[in-house]
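> okay, sequence plus prediction incoming.
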Amino acid sequence: MVETELGEWRRSHYSKDLDASMEGSDVTIMGWISSIRGHGNITFLTLVDKMGAIQVVAKKGSSPDDLVQSISKLKEHSSIGLIGTVKTSEKAPNGIEISPKDLRIFSSVEKIPPFDPHAKTVKNIDTRLEIRAIDLRRNALQQVFKARSNVLKSIRQYFYDHNFTEINTPKMIATATEGGAALFPIFYYNKEAFLAQSPQLYKEQLTMSFEKVFEIAPIFRAEPSRTNRHLSEAISIDFEEAYVDYNDVMSRIEQIIKQTILTMQEFSKDNDDVEFTIPEISDTIPQYTYSDLLEKIQATGAKSQWGDDLYPAQLNKIGITGFYFIKDWPVGPKPFYVKVS
């Protein structure tokens, strides 16, 4: 009977650790089955782990008969562990394959998901969300998560390299941070509280002791909007620095953006199957004053007045795209953010 518990088994190698120099060695591998097919007395399966994939070939005469039979009954997405021998094979995708000697089935699939794990796109979003954990096994989606992880790591490292202290501020607060219109109310025991919109006030206080602080954490904004600029929940990259002005802040932001793009370019070189576009950036991010842009927008016939917000569609119309800074805003619309000059 095939064991179904991990027991004393532990992975000895990831797929990427295996190569032809290990021929004849016994290894313990674990992962999920992305494909399986039988040809007479032989069953081929591809086992996927965090680092890649490896071919497993269960053949009568080379592996125990009961093991070959158990493997032949497995379905895609089943989670298993194998002890087997490394063998070289010119036909195998990586030049090697595993001849199994023992098997443990941690999770056996009864019904195969209604989409191909190798598919780049799946149209039915409801089906995907119902089994999101399986949907995320598709490489196209995994690349997004891995790229995001690399970017966050790079940004954190930037702050550490520039002597910032990482902080964690409360996400349940008693009063609004930036005005009450965009707050999610919650019950905190017998009192009303809110999900934090921003760590702004905490950052400002902490610079009095630490001078330079940063936080990468969720923010919550109850703004009913269908644009990708107004998510109800998002990850915000916040920093605060003492003894600087807004010019220094813009310089800091520019450095972070450039490092992020460089990180993405390096990720793309190592992963030639990425499906997202990496934005380009000029040597220096251009800066515009609010007054100059408003004048150009008004010249297009727009009814915008002094103090109105500037919208992406208006800016695109006058050729302002990509990365840019808008400075010297009027105090009225943004009193919380704008310092009188």
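Received, thanks. Numbering: from 1, shown residues only.
> contacts and neighbour counts: CA atoms only from here.
Fine.
> for the protein, which helix is longest?
Secondary structure of the chain per DSSP state H: the longest helix is helix 246-270.
> who does the helix or strand that comes right after that one touch, helix- and strand-wise?
Where DSSP states H and E defines the elements, the next helix or strand beyond helix 246-270 is strand 287-289. Packed against strand 287-289, as judged by 3 or more CA pairs under 8 Å, 6 or more residues apart in numbering; DSSP states H and E, are the following elements: strand 325-327.
> before we move on, the earlier item: quick one: buried residues of the longest helix of the chain?
250, 254, 256-261, 263-264, 267-268 (16 or more other CA atoms under 10 Å).
> with stretch 212-224 instead?
Applying a neighbour-count criterion of 16+ other CA under 10 Å, one finds 212-222 buried in stretch 212-224.
> what residues does it touch?
The set of residues that contact stretch 212-224 without belonging to it, under CA atoms under 8 Å, 6 or more residues apart in numbering, is 159, 163-169, 171, 181-184, 195-198, 203, 206-207, 230-242.
> try 6 Å
Taking CA atoms under 6 Å, 6 or more residues apart in numbering as the criterion, the residues outside stretch 212-224 that touch it are 164-167, 182-184, 196-198, 232-241.
> centre of the chain versus it, how much separation?
If you compare the mean C-alpha spot of stretch 212-224 with that of the full chain, they lie 17 Å apart, counting by CA atoms, centre = their mean, to the nearest Å.
> one more: stretch 155-170?
With CA atoms, centre = their mean as the basis, the distance from the averaged C-alpha position of stretch 155-170 to the chain average is 19 Å.
> same deal with stretch 39-57?
The mean C-alpha position of stretch 39-57 is separated from the chain mean by 28 Å, CA atoms, centre = their mean.
> got another, please set it beside the one above:
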Amino acid sequence: MTSPATPEQSAPVALPRTLTQNLGQFDGQQVRLQGFVHARRDLGGVQFLVLRDKSGIAQCVGSGLHLPLPESSVEIVGSVKAHKKAPGGYEVQIESLKVLSAAIQASPVEIPKMEWNVNPETMLDYRYVSVRGLRERAALKVQAELVFAFHSYLRGEGFTEISTPKIVSAGAEGGANLFKLDYFGEQAYLAQSPQLYKQIMVGVFERVYEVAPVYRAEEHATSRHLNEYLSLDVEMGFIEDEEEVMELENGLLAAIMERLKLTCAAEFELVGASIPEVPAHIPRITLMEARALVHEKFGHTVGGKDLDPEAERLLCQHYAETQGSDFVFVTKYPRAARPFYAHPEINPDGSISSEITRGFDLLFRGIEITSGGQRIHDHAMLMDSIRAYKMNPDAMTGYSEVFKYGMPPHGGFAIGAERLTAKLLGIANVRYARAFPRDRNRLTP
């Protein structure tokens, strides 16, 4: 390593800003960096400063420096030199250091040493600063890119983006998991899904989608649940059955993974995760067959009307081992496990099943990331279903009326963005896949 230069009092501003990821393009040249003090150390008069900007980190070295506290915003001018042990293979010999905004106290968390397997509450309590960590922002970058790919693919398939209300008069799925609020003296709720509105909008654009938060007042305290999460919703009209919906999601996921390969290879490498290959035809298995499989192969008995978390994990293990697929569709859910708008299965003799629906889930690496299916489009069938679920037909009028006016056969699905992000990156707790998570105990920061 060459001897570092002694800094001047202030940095010149004539040089354009260089991002740390581009240092290799300026070997032997002078550059101007701006970013945060990620880490610092003093070794016998030689001082090291690791600078973090939006593109990565860079090792900077000098002497006689007055280094500010970590997380201070700084500007550095110096010469780029190749260095095998430095991040990215280059370091900057500091010629001048300027503090743009000094941290006035030590960070409550040591950002370079944070890990996802430490006490999540500590990291989330100080999320306003812990979110700056390289792994933390990697998760958010991956999520941003998968949402971009979601938009791009669906637009290419003739979908129109919509925006639906988040203050509603009734729940889309019934039940008690609704956040209540006072709406000028009337009872209202935060939307648990855009489902009913996106169905209505199928009558307008035929193919619609939305990216927006949804709210579930469920008192979970698990590593896989949030009370506010980003839902990626899709609805499409003029379908034959739920198979068309699954085919669309198959193509969508393949496009998302291709986008991540192009834009997020560094983020996956940073966290030691792999981007999955999406099969041309994701395997399908009915719910009853899935329950039988995990019992016969793994000795796991499933109670209740759905798969439990262990059954989901075992089923995914089976398909990973036997077909090399990280994905599996579970189909033909019973009516008791699906909302009132789920279309019933049509029996081989043409009669309507009273027990089975055309609903499905998509499992990925051991967890459900999608719920979807074909919806009821016939008005009489819909009203019968609303009554069968013991819901008030009058409360559903704003939704059910549209089915008097020729709604086509349609279906769709919703992907939980945080769950998908977490499973892609191997994040054990889904709260780390959201910048500012909301769970049953957290309203801040």
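Everything's here; your move. Not measured: the values here are computed from a predicted model.
> could I get the TM-score for this pair?
Structural agreement between the two chains, given as a TM-score (TM-score structural alignment, normalised by the length of structure 1), stands at 0.78; 322 aligned residues with a CA RMSD of 3.5 Å.
> can you select the buried ones from the contacts of stretch 212-224 of structure 1 in PyMOL?
Selection of the buried residues among the contacts of stretch 212-224 of structure 1 in PyMOL, burial being defined by 16+ other CA under 10 Å:
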select buried, resi 164+165+167+182+183+184+196+197+198+232+239+240+241
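> among the contacts of stretch 212-224 of structure 1, name the ones in strands.
Among the contacts of stretch 212-224 of structure 1, the members found in strands (DSSP state E) are 165-166, 184, 233-241.
> which one of those residues is nearest Met51 of structure 1?
Met51 of structure 1 has its nearest neighbour among these in Ile235, at 26.4 Å by CA to CA.
> alignment lookup: the closest one to structure 2.
Using TM-score structural alignment as the criterion, Ile235 of structure 1 maps onto Leu230 of structure 2.
> wait, what's in contact with its match?
With CA under 6 Å, 6+ apart as the criterion, the residues that contact Leu230 of structure 2 are 212-213, 417.
> the residue lying closest to it once chain neighbours are set aside: which element?
If the residues on either side of it in the chain are set aside, Leu230 of structure 2 comes closest to Pro213, at 4.3 Å by CA to CA, 6 or more residues apart in numbering. Secondary structure assigned from DSSP H and E places Pro213 of structure 2 in strand 207-215.
> so where is that strand in structure 1?
Aligned by TM-score structural alignment, strand 207-215 of structure 2 corresponds to residues 212-220 of structure 1.
> now the matching stretch on structure 2. Mean distance?
Mean deviation of stretch 212-220 of structure 1 relative to structure 2 after superposition (mean CA distance after the TM-score superposition for structure 1): 1.0 Å.
> count the neighbours of Phe48 of structure 2 for me.
Around Phe48 of structure 2 sit 21 other residues, with neighbours defined as other CA atoms under 10 Å.
> and Ala255 of structure 2, what pairs with it in structure 1?
Across the two structures, Ala255 of structure 2 finds its equivalent in Gln259 of structure 1, going by TM-score structural alignment.
> distance check, that match against Ala234 of structure 1.
If you measure Gln259 of structure 1 against Ala234 of structure 1 using CA to CA, to the nearest Å, the figure is 21 Å.
> likewise for Val144 of structure 1?
Following CA to CA, the distance that separates Val144 of structure 1 from Ala234 of structure 1 is 16 Å.
> how about Arg226 of structure 1?
Following CA to CA, the distance that separates Arg226 of structure 1 from Ala234 of structure 1 is 14 Å.
> how about Val68 of structure 1?
Taking CA to CA as the measure, Val68 of structure 1 falls 48 Å from Ala234 of structure 1.
> distance check, the residue nearest to Leu230 of structure 2 against Glu249 of structure 2.
The span separating Pro213 of structure 2 from Glu249 of structure 2 equals 20 Å under the rule CA to CA.
> and what of Gly156 of structure 2?
Computed as CA to CA, the Gly156 of structure 2 to Glu249 of structure 2 distance reads 14 Å.
> quick one: residues in contact with stretch 41-53 of structure 1.
For stretch 41-53 of structure 1, the external contacting residues (CA under 6 Å, 6+ apart) are 15-16, 31-37, 54-60.
> mind jotting down where the strands sit in structure 1?
26-39, 42-49, 52-59, 79-88, 96-107, 165-166, 172-173, 184-188, 191-195, 212-220, 233-241, 287-289, 325-327.
> what distance separates the longest one from the centre of its chain?
Between the mean C-alpha point of strand 26-39 of structure 1 and the mean C-alpha point of its chain there is a distance of 27 Å (CA atoms, centre = their mean).
> tally of neighbours for Ile104 of structure 2?
Summarising burial for Ile104 of structure 2: neighbours were counted as other CA under 10 Å, giving 11.
> nearest residue to it other than its sequence neighbours?
The spatial neighbour of Ile104 of structure 2 that comes closest, neighbours along the chain excluded (CA to CA, 6+ apart), is Leu69 at 7.6 Å.
> the one you found maps to what in structure 1?
Under the pairing rule here (TM-score structural alignment), the equivalent of Leu69 of structure 2 within structure 1 is Lys75.
> look up how far Thr43 of structure 1 lies from that match.
When CA to CA is the yardstick, Lys75 of structure 1 and Thr43 of structure 1 sit 12 Å from each other.
> likewise Glu266 of structure 1?
The spacing between Glu266 of structure 1 and Thr43 of structure 1, counted by CA to CA, is 38 Å.
> Pro286 of structure 1 too?
Distance, Pro286 of structure 1 to Thr43 of structure 1, using CA to CA: 60 Å.
> ditto for Thr177 of structure 1
Counting by CA to CA, the gap from Thr177 of structure 1 to Thr43 of structure 1 is 61 Å.
> repeat that for Glu23 of structure 1.
Applying CA to CA, one obtains 20 Å for the distance of Glu23 of structure 1 from Thr43 of structure 1.
> of these two, which one has the most company?
Set side by side, Glu23 of structure 1 and Thr43 show more neighbours around Thr43, with 19 against 15, by other CA under 10 Å.
> identify the residue of structure 2 aligned to that one.
With TM-score structural alignment as the criterion, Thr43 of structure 1 pairs with Gln47.
> right, and the strands of structure 1 - which one's nearest Gln305 of structure 1?
Ranking the strands of structure 1 by proximity to Gln305 of structure 1 (CA to CA) places strand 287-289 first, at 14.9 Å.
> so the closest one matches what in structure 2?
Going by TM-score structural alignment, strand 287-289 of structure 1 sits over residues 284-286 in structure 2.
> alright, that wraps it up for me.
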